[in-house]
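J.: Show me how the following folds:
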Amino acid sequence: MKNKILPISHIYINEDMINQRIDNFLIKKYKNIPKSVIYRIIRTGQVRINKRRIKQYYKLNIGDKLRIPPILIEKQKQNFINKNSFPDLSKNIIYEDNYLLIINKPSGIAVHGGSGLNFGVIEYFRYIRPLNGFLELVHRIDRDTSGILILSKKRISLCHLHKQFREKKIKKEYIALVHGKWPLDIKKISAPLLKIQSINHPKKVVIHKNGKYSETYFNIKRRYCATTLMHIIPKTGRTHQIRAHALHAGHPIVFDNRYGKNNLDINIKKITNINRLLLHSFKMFFIHPSDGKKMHIIAPLDAQFEKFLNILPEF
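T.: Below you'll find the model as predicted:
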């Protein structure tokens, strides 16, 4: 395959580009270039803002002059979605207008490609809707978590919703099935979370005094013989926050391969063939970026999750 050199380019930052980190801006602009290349040209000072070197976390301001150096890339074969192995996510759309596309994401589907995956939700919708000039993830949820996922169809709506997230004006609610009988007196967990990463193990977060402040509210919805269905509201939005806090309480989420307890999961597998993380983002409240309308989105439990709850023995 032949190599290709992208020429040097200069971009003047306008209102549609401001408040983005430079690394995120370049990753979105050059979707087919490896992230390692993007970070290397930033780190080595080849990317300049107003003729100055910048760090990857620099946020673009209106009027900035961005210089992007020539980039050598290897021409690769076009990746296509295998429709036999990738579900028809258009059936999971629960709301759409000129500004937003909201789906009820299935468990097991990543929100974007990476870590060995060619496609995720965002790549799928860009593929089936090639005429959409702009389509970006507003937020992320874990691959194994199901439920509400918002995509933005306009830069202005993306910026507006990101501002709501920063100002903690967006409220998210989850449903989860946890092991054991959740104590009546545990309604809030405030425990700092610290990310840890090792070569041979996947990324995790742990309770640690040097971690970031994290707060989650837990309410009992229904009690079963050996499990409890919980209504959960995260007040902060840390990575794996609900899963780590549930484990901290001594009641990990059922079928959580990263924070769960395999010996407890094995007992439940004896009565069902379901094998997915039983955590679902089912409600979200936010202000519509166009007309200021209060939005209340609900994503029903999928049939597999619902069917499993119906066979569980209660008290």
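J.: Going by C-alpha atoms from here, please, whenever you check contacts or count neighbours.
T.: Will do.
J.: Return the distance of stretch 118-130 from the chain's centre.
T.: 15 Å (Cα atoms, centre = their mean, to the nearest Å).
J.: buried residues in that stretch?
T.: Applying a neighbour-count criterion of 16 or more other Cα atoms under 10 Å, one finds 119-125 buried in stretch 118-130.
J.: what does stretch 189-198 give?
T.: 189, 191-194.
J.: Closest one to Met295 out of those residues, please.
T.: Top of the list for closeness to Met295, among the buried residues of stretch 189-198 and by Cα to Cα, is Ile189 at 27.5 Å.
J.: okay but the closest one is in contact with Tyr217, surely?
T.: Yes. Using Cα atoms under 8 Å, Ile189 is in contact with Tyr217, at 6.5 Å.
J.: On the three-state scheme, Cys159 is what?
T.: At Cys159, secondary structure determined by DSSP: H, G, I helix; E, B strand; the rest coil is helix.
J.: can you put the buried residues of stretch 118-130 in TSV and add secondary structure and distance to Arg223?
T.: Below are the buried residues of stretch 118-130 laid out as TSV (DSSP: H, G, I helix; E, B strand; the rest coil; distance: Cα to Cα, whole Å):
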residue	secondary structure	distance to Arg223
Phe119	coil	38
Gly120	coil	35
Val121	helix	34
Ile122	helix	37
Glu123	helix	39
Tyr124	helix	38
Phe125	helix	39
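J.: will you turn these into TSV that also has distance to Lys35?
T.: What follows is the buried residues of stretch 118-130, written out as TSV (distance: Cα to Cα, whole Å):
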residue	distance to Lys35
Phe119	15
Gly120	16
Val121	19
Ile122	17
Glu123	16
Tyr124	19
Phe125	21
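J.: Isn't Trp295 up against Lys172?
T.: Rather than Trp, residue 295 is Met. No. The pair Met295 and Lys172 fails to qualify as a contact (Cα under 8 Å) at a distance of 11.9 Å.
J.: want to put them side by side, so please do this one too:
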Amino acid sequence: MRLTLLYRDDDLVAVDKPPGLLVHRSRIADADAFALQALRDQLGRRVHTVHRLDRPTSGVLVFGLTAEAARRLSAQFQAQRVVKRYLAVVRGWPPAEGAIDRSLDDPEASAAGQRAPRAALTRYRRLATVELPVAVTRYPTSRYALMQVQPRSGRRHQIRRHFLHIRHPIIGDTSHGEGRHNRFFRERFGLHRLLLHAWQLSFTHPMSGLPLDLEAPLDAQWGRLLAELGWTGALTTP
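T.: Model prediction:
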């Protein structure tokens, strides 16, 4: 496996993680391929984990090429000084903009009685909507929206769980989504994936102190979907 490099210097490397790829080995998931291992083999050198993306989520993923750079950038993530922008397709039409302020627990830690729910905040903005003349559920039509999402914290499955909470689950989410709409997108658009993409990442370079803006372009599947739904011109860069 060769990962697409989005950025590289002496301290950091950013890749475009494809959906379905774990960031690193996990005792709760069975897999043979990992982004950390693949990138290490591709570059022929050690790389250091800075942050994570859920296995089904695609997009910008940053690693440190030195332990110090990774430590400093990880501290920015923990201090919520990194601006993260995602794109998502959800069921229904959420408000034009808003925030979801709901504490979330870590399912593994909670099961072991180790951690209480932690504060979590997700801001969002609606970019486009569509109403299709298809009765996926009991309604004669089905509504969907393209969202720009900005999580302020980094809890496990935060965006997915927050949008489920406001009853606008992300399409393709088999853990926190709605099966009938997921099935419709598989049959109608041939999409067997979570429609959540880590689009842009902005932070201060941990070593130079200069601002750094990274972006993972949407792949061909996303492009075809945007075209079919009439959303091609909906993306804007803040």
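J.: TM-score of the superposition?
T.: TM-score for the superposed pair, counting by TM-score structural alignment, normalised by the length of structure 2: 0.84. Supporting figures: 214 aligned residues with a Cα RMSD of 2.0 Å.
J.: Excluding chain neighbours, give the residue nearest to the residue nearest the centre of structure 1 in space.
T.: Of all residues in structure 1, the one closest to the mean position by Cα atoms, centre = their mean is Arg140, 1.5 Å from it. Of all residues not flanking Arg140 of structure 1 in the chain, Val111 sits nearest, at 6.5 Å (Cα to Cα, 6 or more residues apart in numbering).
J.: quick one: contacts for the equivalent of that neighbour over in structure 2?
T.: Taking TM-score structural alignment, Val111 of structure 1 has Val23 as its aligned residue in structure 2. By Cα atoms under 8 Å, 6 or more residues apart in numbering, the contact list for Val23 of structure 2 reads 34-36, 52-55.
J.: the strands in structure 2, which residues?
T.: Remark: strands assigned in structure 2 by DSSP state E are 4-8, 12-17, 48-49, 58-64, 83-91, 97-101, 121-132, 142-151, 196-204, 211-215.
J.: okay, the third one sits on what stretch of structure 1?
T.: I take that to be strand 48-49 of structure 2. Structural correspondence for strand 48-49 of structure 2: residues 136-137 of structure 1, per TM-score structural alignment.
J.: Quick one: average offset of the matching stretch versus structure 2, please.
T.: Compared with structure 2 after the fit, stretch 136-137 of structure 1 shows a mean deviation of 1.1 Å (mean Cα distance after the TM-score superposition for structure 1).
J.: And the contacts of that stretch?
T.: Stretch 136-137 of structure 1 is contacted by residues 111, 122, 150-153, 158 when judged by Cα under 8 Å, 6+ apart.
J.: Including distance to Phe25 of structure 1, could those residues go into TSV?
T.: Formatted as TSV, these follow (distance: Cα to Cα, whole Å):
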residue	distance to Phe25 of structure 1
Val111	18
Ile122	16
Ile150	19
Leu151	17
Ser152	15
Lys153	16
Leu158	13
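J.: Between those residues, which sits nearest Ala226 of structure 1?
T.: Val111 (32.0 Å).
J.: gap between the closest one and Lys105 of structure 1?
T.: 8 Å (Cα to Cα, to the nearest Å).
J.: What of His162 of structure 1?
T.: Taking Cα to Cα, one finds His162 of structure 1 at 20 Å from Lys105 of structure 1.
J.: Which one of the two is surrounded by more residues?
T.: Legend: neighbour count by other Cα atoms under 10 Å for His162 of structure 1 and Lys105, higher for Lys105 (27 against 15).
J.: ok, that one touching Leu149?
T.: Yes. Here Lys105 of structure 1 reaches Leu149: they are 6.4 Å apart, a contact under Cα under 8 Å.
J.: circling back: deepest of the strands of structure 2, which one?
T.: strand 58-64 (a mean of 26; mean count of other Cα atoms under 10 Å).
J.: which residues sit in contact with Leu73 of structure 2?
T.: Contacts of Leu73 of structure 2 (Cα under 8 Å, 6+ apart): 50, 205-206.
J.: and it, what pairs with it in structure 1?
T.: Counting by TM-score structural alignment, the partner of Leu73 of structure 2 is Leu161.
J.: if I look at that match, how far off is Val205 of structure 1?
T.: 26 Å.
J.: swap in Asn92 of structure 1?
T.: 30 Å.
J.: As a check, name the ranges of all helices in the stretch 1-150 of structure 1.
T.: 22-29, 35-43, 121-128 (DSSP state H, counting those that start in this stretch).
J.: and of those helices, who's closest to Ile253 of structure 1?
T.: Closest among the helices of the stretch 1-150 of structure 1, using Cα to Cα: helix 121-128, at 24.1 Å.
J.: residues in contact with that closest one?
T.: 81, 89, 109-113, 132, 135-137, 151.
J.: ok so, going back, could you dump the strands of structure 2 into JSON lines with distance to Arg186 of structure 2 added?
T.: Shown next, in JSON lines, are these (distance: least, Cα to Cα, whole Å):
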{"stretch": "strand 4-8", "distance to Arg186 of structure 2": "26"}
{"stretch": "strand 12-17", "distance to Arg186 of structure 2": "21"}
{"stretch": "strand 48-49", "distance to Arg186 of structure 2": "33"}
{"stretch": "strand 58-64", "distance to Arg186 of structure 2": "18"}
{"stretch": "strand 83-91", "distance to Arg186 of structure 2": "14"}
{"stretch": "strand 97-101", "distance to Arg186 of structure 2": "28"}
{"stretch": "strand 121-132", "distance to Arg186 of structure 2": "15"}
{"stretch": "strand 142-151", "distance to Arg186 of structure 2": "15"}
{"stretch": "strand 196-204", "distance to Arg186 of structure 2": "15"}
{"stretch": "strand 211-215", "distance to Arg186 of structure 2": "27"}
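J.: His168 of structure 2 is nearest to which of these?
T.: Closest among these, using Cα to Cα: strand 83-91, at 5.0 Å.
J.: And the closest one against structure 1, how far off on average?
T.: Looks like 0.5 Å for strand 83-91 of structure 2 (mean Cα distance after the TM-score superposition for structure 1).
J.: My read is that the residue nearest to the centre of structure 1 contacts Leu149, right?
T.: Yes. Arg140 of structure 1 lies in contact with Leu149 (Cα under 8 Å); the separation is 7.0 Å.
J.: Now do the shared contacts for those two.
T.: With Cα under 8 Å, 6+ apart, Arg140 of structure 1 and Leu149 have no common neighbours.
J.: ok, back up a step: got the buried residues of stretch 189-198 of structure 1 as JSON lines, with distance to Asp23 of structure 1 columns?
T.: Shown next, in JSON lines, are these (distance: Cα to Cα, whole Å):
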{"residue": "Ile189", "distance to Asp23 of structure 1": "34"}
{"residue": "Ala191", "distance to Asp23 of structure 1": "30"}
{"residue": "Pro192", "distance to Asp23 of structure 1": "27"}
{"residue": "Leu193", "distance to Asp23 of structure 1": "25"}
{"residue": "Leu194", "distance to Asp23 of structure 1": "23"}
